[in-house]
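> coords below, sequence missing:
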């Protein structure tokens, strides 16, 4: 029983040709997280504004 997964022999060293310096990736992750939080906050604000506009104040 042969599968295509057998053809995927890749050495771990080939995946990261740079040094073991992980600092740039950490900065990118922090930046991406910051951007994601900003986007989430904007979407939440839009959702709340939409709910407020749809709310029936004549209870």
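Structure's in. What do you need? Only a predicted model underlies this, so the values are computations on that prediction, with no experimental measurement involved.

> all contacts plus neighbour counts: C-alpha atoms, from now on.
Noted.

> need the contact list for residue 40.
Residues near residue 40 by Cα atoms under 8 Å, 6 or more residues apart in numbering: none.

> any idea which helix or strand carries it?
helix 23-54 (DSSP states H and E).

> And what about residue 19, helix, strand or coil?
coil (DSSP: H, G, I helix; E, B strand; the rest coil).

> for comparison:
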């Protein structure tokens, strides 16, 4: 650690470009919806495979 005091340069011309843009919430909802659809399809396939492999002659 340095004990010398250093002057820090502050960039006061910082511009936030995100203020002009719309929030990006819609793609997250879309991705979640797609993921749920995929999960449901995979679950259905897994259950169908279990039914096909089930030994009904117990």
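Ah, there it is. These numbers were taken from a predicted model, which means no experiment stands behind them.

> what's the TM-score here?
Once the chains are laid over each other, their TM-score by TM-score structural alignment, normalised by the length of the second structure reads 0.64; 42 aligned residues with a Cα RMSD of 1.6 Å.

> Taking the centroid of the second structure, which residue is nearest it?
Most central in the second structure under Cα atoms, centre = their mean is residue 28, positioned 6.6 Å from the mean C-alpha point.

> Quick check: the gap between it and residue 56 of the second structure.
Between residue 28 of the second structure and residue 56 of the second structure the distance, using Cα to Cα, to the nearest Å, works out to 43 Å.

> try residue 21 of the second structure
In terms of Cα to Cα, residue 21 of the second structure sits 59 Å off from residue 56 of the second structure.

> do the same with residue 49 of the second structure
Taking Cα to Cα, one finds residue 49 of the second structure at 14 Å from residue 56 of the second structure.

> what residues are shared contacts of these two?
Between them, residue 49 of the second structure and residue 56 share no contacting residue, judged by Cα under 8 Å, 6+ apart.

> higher neighbour count, these two?
Each of residue 49 of the second structure and residue 56 has its neighbours counted (other Cα atoms under 10 Å); residue 49 has more, 11 against 7.

> residues touching that one, list them.
By Cα under 8 Å, 6+ apart, residue 49 of the second structure has no neighbours at all.

> Regarding residue 57 of the second structure, what is its secondary structure?
Per three-state DSSP, residue 57 of the second structure ends up coil.
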